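**Student:** here are the coordinates; sequence isn't available:
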């Protein structure tokens, strides 16, 4: 089901809990500047979220479908997987997204309904919901944005306490925690926020939790809700390294082939 956020303050921080049923999940390097996390479904790996060396992040989180957001073809239609590729590859600059989203109708791919948090440098962050209005950081009127599994656009007039829908409890937890620490945030506080929103039971346990610090060119992450064991991926070295909680230090250079989370669990 997933939870994500972006905080734009003195330093940007982007956080993500990847909540999904047990299955192969892979972290891979695309080119030398994109980190893509994919999950295996129907015999193939499908992108779930990604980020790049320039500090841009985009994910694909489940949301209730609406008629306007269903897959269709049209001159001005672009499906969200294409948008995912164009944003992370830099084909569409995040600063140009407002005009792009006004010209294009973003729709889902067949049989899926997702929405996306797109987080980028210089406070250029957006929530894109196929068939619904897109939101930018200015329209939210906060230094941060949070996304779970209900439509944010449909709840703009709701107070935090009255927000309802899939993932609303996780949304409230993360929103409140960030709001209370907005002036003194850090990687560690970001991981604490994600730990509070972890899911351990049900059909969608948390498989991967990460904080992206663009200023450090680094991603800090944990597996299966175990926040005692922390990894770091560095774009400077293209390497995953164990940084705390392990009996011995280990590292692996990341390639386009990628590495499964199950392999990292053996470190």
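**Tutor:** That came in fine, so what should we check first? Since this is a predicted model, take the numbers as computed values, not measurements.

**Student:** contacts, neighbours, all on C-alpha from now
**Tutor:** OK.

**Student:** so which helix or strand takes in residue 4?
**Tutor:** Using DSSP states H and E, the element containing residue 4 is strand 3-8.

**Student:** give me the contact list for that strand.
**Tutor:** By C-alpha atoms under 8 Å, 6 or more residues apart in numbering, the surrounding residues in contact with strand 3-8 are 12-19, 117, 119, 122-123, 125, 143-149, 167, 170-171, 182, 197.

**Student:** the next helix or strand after that strand packs against which elements?
**Tutor:** Toward the C-terminus, strand 3-8 is succeeded by strand 12-19 as the next helix or strand (DSSP H and E). When contacts are defined as 3 or more C-alpha pairs under 8 Å, 6 or more residues apart in numbering; DSSP states H and E, strand 12-19 packs onto strand 3-8, helix 187-196, strand 206-213.

**Student:** also this one, for the comparison:
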């Protein structure tokens, strides 16, 4: 259960809540010269960057979604997994324009062991919503927002909406309040409003300011202690 948004005002600001079951997913916040990311331990023994920021302004995040058969994993040169695409974007192995070309030329599928959708954005606020088996779109407007249900084909995941899960509606209502001026603190107020508790609690929340080229983050819903990482 995660929440991600991009706000295009006088500063390009992106926010992300990382909600997971820590029994299932071993994670660690990692800072390198070129990247800030939430490292997820995978069966290959490496911590992969499926949620993070590159110093060039690329921001990529995966979000769980109830899968569809059309997005099923395929081991084919004509396909790329959503996880691989997002990681390559975060590591700046592909640019925003590269990602666009990949989406036009190759089929995007789920990883072999997880069904995820994604949001990719750059320092200019250009944003892609990518849903394996359904499609993709380049977003425009004041903001982009995604949680764990399909944006492109809402009816496909409507039967799986968790009762009382109003994160999307709550975040959208708050994002609609702001005009051209939107701050890091505004972003955190939204993330805090939709943060989760319990087994699938929010483990990491981060906000990226393109103007500052810096990431602000908190862990375990401790919004009174905000860390900062500047590239």
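**Tutor:** Great, that's in hand. All figures in this text were calculated on a predicted structure; none of them were measured in a lab.

**Student:** of the contacts of strand 3-8 of the first structure, select the buried ones using a PyMOL command.
**Tutor:** Once 16 or more other C-alpha atoms under 10 Å is used to decide burial, the buried members of the contacts of strand 3-8 of the first structure can be selected in PyMOL as follows:
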select buried, resi 12+13+14+15+16+17+18+19+117+119+123+125+143+144+145+146+147+148+149+167+170+171+182+197
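
**Student:** quick one: the helices in the stretch 51-200 of the first structure, in order.
**Tutor:** 80-89, 97-103, 137-140, 168-181, 187-196 (DSSP state H, counting those that start in this stretch).

**Student:** I'd like those helices written out as JSON lines, with distance to residue 74 of the first structure added.
**Tutor:** Formatted as JSON lines, the helices of the stretch 51-200 of the first structure follow (distance: least, C-alpha to C-alpha, whole Å):
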{"stretch": "helix 80-89", "distance to residue 74 of the first structure": "14"}
{"stretch": "helix 97-103", "distance to residue 74 of the first structure": "12"}
{"stretch": "helix 137-140", "distance to residue 74 of the first structure": "28"}
{"stretch": "helix 168-181", "distance to residue 74 of the first structure": "33"}
{"stretch": "helix 187-196", "distance to residue 74 of the first structure": "39"}
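
**Student:** which stretch among the helices and strands packed on strand 12-19 of the first structure comes nearest residue 134 of the first structure?
**Tutor:** For residue 134 of the first structure, the closest of these is strand 3-8, at 15.9 Å, according to C-alpha to C-alpha.

**Student:** give me the mean deviation of that closest one from the second structure.
**Tutor:** For strand 3-8 of the first structure, the mean distance to aligned residues of the second structure following superposition is 0.8 Å (mean C-alpha distance after the TM-score superposition for the first structure).

**Student:** and that strand, how far from the chain's centre?
**Tutor:** Averaged C-alpha coordinates place strand 3-8 of the first structure at 8 Å from its chain's average position (C-alpha atoms, centre = their mean, to the nearest Å).

**Student:** do the same with stretch 214-231 of the second structure
**Tutor:** Here stretch 214-231 of the second structure is found 16 Å from its chain centre; the criterion is C-alpha atoms, centre = their mean.

**Student:** stretch 114-125 of the first structure now?
**Tutor:** 9 Å.

**Student:** so which bit of the second structure is it matched to?
**Tutor:** Mapped onto the second structure with TM-score structural alignment as the criterion, stretch 114-125 of the first structure occupies residues 116-127.

**Student:** what lines up with residue 202 of the second structure in the first structure?
**Tutor:** For residue 202 of the second structure, the aligned position in the first structure is residue 206, judged by TM-score structural alignment.

**Student:** quick one: buried residues of stretch 33-52 of the first structure?
**Tutor:** Going by 16+ other C-alpha under 10 Å, stretch 33-52 of the first structure has these buried residues: 33-39, 46-52.
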